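*Asks:* coords please:
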Amino acid sequence: MEFLAGFWNYVIVFLVILTVVVFVHELGHYLVARHNGVRVDVFSIGFGPELFGWNDRAGTRWRVSLLPLGGYVKMFGDADAASATPDGRPMTDEEKAQSFQHKRVGQRAAIVVAGPAANFIFAIVGLALMFMALGQPVTEPVVGQVHAGTAAEEAGLKAGDRVVAVNGTKVERFQDIQRIVRLEIERPLELEIERAGGRLAIQAQPRIVERKGLFGDMEKVPVLGISADAASTQVVRHGPGTALFEALRETETMVTSTFVGIGQMIAGTRDSDELGGPIRIAKGAGEAAQLGLSSVVFYTILLSLNLGLINLFPIPVLDGGHLVFYAFEAILGRPLGEKAQEYGFRIGLFLVLALMVFATRNDIVSLPVWNVVKNALS
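*Replies:* So this is what the prediction gives:
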């Protein structure tokens, strides 16, 4: 029974979440392509041999394939699913009118950007619905407890202190403090505090510790050493307007935090071990499944945002790489040469594969069994 529960949580739930996120992404490409008169030959969830499928009236083959770790939309006139090159055969005027490669550069760019845009829209709408149905936890920025031996105790923070600002950024919720602490790892924190009717400035330097993350994975994070006052937390249910506003704000926070974190990894101030691949994603899905349906929904939203962001990176083979080529085409008035595009896609493929290998290496190293193997060999 324990094996079946683990298989359900860590495999089935992971594949369901991934399928939903990939379907949303590819549906964005599909809908905008059809809107622009492009014929879509294949809409596939997964790669490799087809398990089952059907044809619709527009001639699209909807299929579910053997390897459920992604998906693609193959458009008429493309040599492959990446839409990198045309198939090269002569076309009639009627066929050109339905070919992706023969559309205006603006139309092609709209079709490409529609995938990541669909992931963002899905995340925003999902968050808004959660805030309407389940409510949004809002915690006052009041210190409930200062933990012994931490940076907060050393700096002189006390229970009952209200944090007004951190490093010049206004704080409205305790969640704002948590976000700033996680991102501001390059310098000490300048805290503006309200205490006993007055205001004072306190400087604190969070310490890096390893602990279990929200969805069960071990992570190295900066810790200030304070907990919120449990009595100051309330769940606020929003109406449609405020729910959408809060969803947009949360999305902006997630996107900004991701870019800041990536920049810190590149600069070397943040540990690159935080990058995770499919194993870590599956672990997160399993932990979310054990926490309940709302956690699975939130994890799906988070994964949708990450997929949208990653696909916008200016790397050939990703949507962002296509957009870079289209930008050059719009500026030059003609596409880049075939050789330039070919080399670009080769470099892009190498970068993506290298990133996947590195992320999978991080996944494996983070597994408990890795320490057992390492100790046995040492």
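
*Asks:* make it CA atoms for all contacts and neighbour counts henceforth
*Replies:* Will do.

*Asks:* can you give me every residue that contacts the residue nearest to I208 when sequence neighbours are not counted?
*Replies:* Leaving aside its sequence neighbours, I208 sits nearest to P222 (CA to CA, 6 or more residues apart in numbering; 4.2 Å). Listed by CA atoms under 8 Å, 6 or more residues apart in numbering, the contact set of P222 reads 181-182, 185, 206-209.

*Asks:* could you also give me the structure for this second sequence? I'd like to compare it with the first:
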Amino acid sequence: MTQPGILWTILAFFAVIGPLIFLHELGHYLVGRWFGVKADAFSIGFGREIVGWTDKRGTRWKVAALPLGGYVKFAGDMNPASAPTAEWLAMSPEERAGTFQAKPVWQRFLIVAAGPVTNFLFAIIVFMAVFAVSGEPRTPAVIAAVQPGSPAAAAGIVPGDRISMVAGQSVDRFEDISDIVRIRAGEAVPVDIWRNGRQIHLRMTPRVDLERDNFGNEFRIGRIGVSPAGRTIVPLAWHELPGAAVRQTVAIVRMMVDTIVQIVTGRRSVSELGGPLQIAKFSGQVATMGWFDFIIFMTMISINLGFINLLPIPLLDGGHLFFYAVEAVRRRPVGPQATEWAFRSGLAVLMAFMVFVTINDLGNLGLWTRLAGLIG
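*Replies:* So this is what the prediction gives:
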């Protein structure tokens, strides 16, 4: 399949990131309004304002030049650490009552948490729609066939066995097996099976299958060589949809956590970490495959956005939530010096990470290989 052009890729990237950033910030904004906090600005992007308007509440809605993020600036939230300033203290009691810092810690916590939660809600709504139309896969985790010479055969699995656990994670349906195994290529994992009413503990190493998609992207996929008797799709009643959608979202988050742990522990290459350039590349490619694939891709990015923002890193939502949790336990805010130091450190970490993933992205796009060829 032909690679999409640069213009198409850029437009597709904005079509993915723009709405998701808007939803994220809208979560902050709506919960802030619910608690009576005035918003001074609602920005999609950073830097110089390109276009904007001021609503009747005095909120400046704008689109900025660098569309790699966004923010809601609440009244009273005058620095990255959300610490009270002399300017805030100089406000009248009436003005101060409508500011972010005047609110109790539990309200500030909910306002900040609303951004990532909105990203997860978007994913849940999409999955609800998918399950409403096509049903939920619930294939029994019973093995019907074992591929000769496969990791499953080497471990002693035979047709009729029911897999109940893989890599310490419970298995309720056959689809769970592939979700767990696919990110553990070449990694020895424990497997529990039931055979004739008896539980058996095994160990196997999923083989590494290298797959290429229609655009030439290569992926390492773990497989153990088993298959079910057939695929079971269960139609869901309306009241079952939220639970199924939440389970799907939680499973994806768990896969993200497992992947990060693998990278940190050296079991997965850091070259697999991607940033904005990688997202843009895949956005353009997926956009050529149709609207359904594009929406599912947006859903995955939304879950990523929600998950990353919950990491306890200062400057991210998770960093703010951590300080609010400490404040709730101590019954007083963290000292301004400690807060300032933490947020400066958080900025350094985020900047270093962005540089690293950008270098990775450029390498995955083949830039370093082409430069080496020119130099050589």
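
*Asks:* give the contact list for the residue nearest to E287 of structure 1 when sequence neighbours are not counted.
*Replies:* Leaving out its chain neighbours, the residue that sits closest to E287 of structure 1 by CA to CA, 6+ apart is F215, at 5.1 Å. By CA under 8 Å, 6+ apart, F215 of structure 1 lies in contact with 283-288.

*Asks:* which among the residues you listed gets closest to A231 of structure 1?
*Replies:* A231 of structure 1 lies nearest to A288 out of these, by CA to CA, at 25.6 Å.

*Asks:* the counterpart of the closest one in structure 2: how many residues sit nearby?
*Replies:* With TM-score structural alignment defining the correspondence, A288 of structure 1 maps onto V286 in structure 2. Residues near V286 of structure 2, counting by other CA atoms under 10 Å, number 22.

*Asks:* hmm, back to that, helix/strand/coil for the residue nearest to I208 of structure 1?
*Replies:* What DSSP: H, G, I helix; E, B strand; the rest coil gives for P222 of structure 1 is strand.

*Asks:* isn't L202 of structure 2 right next to A188, touching?
*Replies:* No - taking CA atoms under 8 Å as the definition, L202 of structure 2 is not a contact partner of A188, at 10.4 Å.

*Asks:* the residue nearest to E287 of structure 1 falls within a strand, correct?
*Replies:* No - going by three-state DSSP, the assignment for F215 of structure 1 is coil, not a strand.

*Asks:* please tell me how far it sits from E274 of structure 1.
*Replies:* Separation of F215 of structure 1 from E274 of structure 1 (CA to CA, to the nearest Å) stands at 13 Å.

*Asks:* name the element G160 of structure 2 belongs to?
*Replies:* Using DSSP states H and E, G160 of structure 2 falls within no helix or strand.

*Asks:* and for it, the neighbour number?
*Replies:* Neighbourhood size, G160 of structure 2 [other CA under 10 Å]: 17.

*Asks:* again, but for I185 of structure 1
*Replies:* If we define neighbours as other CA under 10 Å, then I185 of structure 1 has 20 of them.

*Asks:* cool, H147 of structure 1 as well?
*Replies:* 16.

*Asks:* contact partners for it?
*Replies:* Going by CA under 8 Å, 6+ apart, H147 of structure 1 touches 153, 225-227.

*Asks:* ok, now L367 of structure 1?
*Replies:* Neighbour list for L367 of structure 1: empty [criterion: CA under 8 Å, 6+ apart].

*Asks:* what is the three-state secondary structure of the residue nearest to the spatial centre of structure 2?
*Replies:* Most central in structure 2 under CA atoms, centre = their mean is N304, positioned 1.2 Å from the mean C-alpha point. Assigned by three-state DSSP, the conformation of N304 of structure 2 is helix.

*Asks:* show me what it lines up with in structure 1.
*Replies:* N304 of structure 2 maps onto N306 in structure 1, by TM-score structural alignment.

*Asks:* likewise I125 of structure 2?
*Replies:* Applying TM-score structural alignment, one finds that I125 of structure 2 aligns to V125 in structure 1.

*Asks:* so that match sits in a strand?
*Replies:* No - secondary structure of V125 of structure 1 (three-state DSSP): helix, not part of a strand.

*Asks:* and the buried ones among the contacts of P222 of structure 1, selectable in ChimeraX?
*Replies:* Command for ChimeraX that selects the buried part of those, burial taken from 16 or more other CA atoms under 10 Å:
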select :181,182,185,206,207
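
*Asks:* filter the contacts of P222 of structure 1 down to just the ones in strands.
*Replies:* Those of the contacts of P222 of structure 1 mapping onto strands are 207-209, per DSSP state E.

*Asks:* just put the residues you listed in TSV and tack on distance to L377 of structure 1.
*Replies:* Output for those, formatted as TSV (distance: CA to CA, whole Å):
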residue	distance to L377 of structure 1
R207	32
I208	29
V209	27
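
*Asks:* which member of these is positioned nearest A109 of structure 1?
*Replies:* Distance to A109 of structure 1 across these (CA to CA) is lowest for I208, with 42.3 Å.

*Asks:* show me the contacts for the closest one.
*Replies:* By CA under 8 Å, 6+ apart, the contact set of I208 of structure 1 is 220-223.

*Asks:* how close does it sit to T150 of structure 1?
*Replies:* Taking CA to CA, one finds I208 of structure 1 at 11 Å from T150 of structure 1.

*Asks:* just to check, the match of I125 of structure 2 is in contact with A243?
*Replies:* No - the criterion here is CA under 8 Å, and V125 of structure 1 misses it with A243 at 9.1 Å.

*Asks:* all helices of structure 2, in order?
*Replies:* For structure 2, applying DSSP state H gives helices covering 6-34, 86-89, 93-97, 105-134, 151-155, 174-181, 241-264, 276-287, 291-309, 317-330, 336-364, 367-375.

*Asks:* for G70 of structure 2, which of those helices is the nearest?
*Replies:* Evaluated with CA to CA, those place helix 6-34 nearest to G70 of structure 2, the distance being 6.3 Å.

*Asks:* so what's V166 of structure 2 closest to, chain neighbours aside?
*Replies:* Using CA to CA, 6+ apart and skipping residues adjacent in sequence, the residue nearest V166 of structure 2 is V191, 4.6 Å away.

*Asks:* residues near G48 of structure 1, how many?
*Replies:* The burial count for G48 of structure 1: 13, using other CA under 10 Å.

*Asks:* if you could redo that for V191 of structure 2, that was the one I meant.
*Replies:* For V191 of structure 2, the count of nearby residues is 22 (other CA under 10 Å).

*Asks:* distance check, it against A348 of structure 2.
*Replies:* 41 Å.

*Asks:* go on, E340 of structure 2?
*Replies:* Distance, E340 of structure 2 to A348 of structure 2, by CA to CA: 12 Å.
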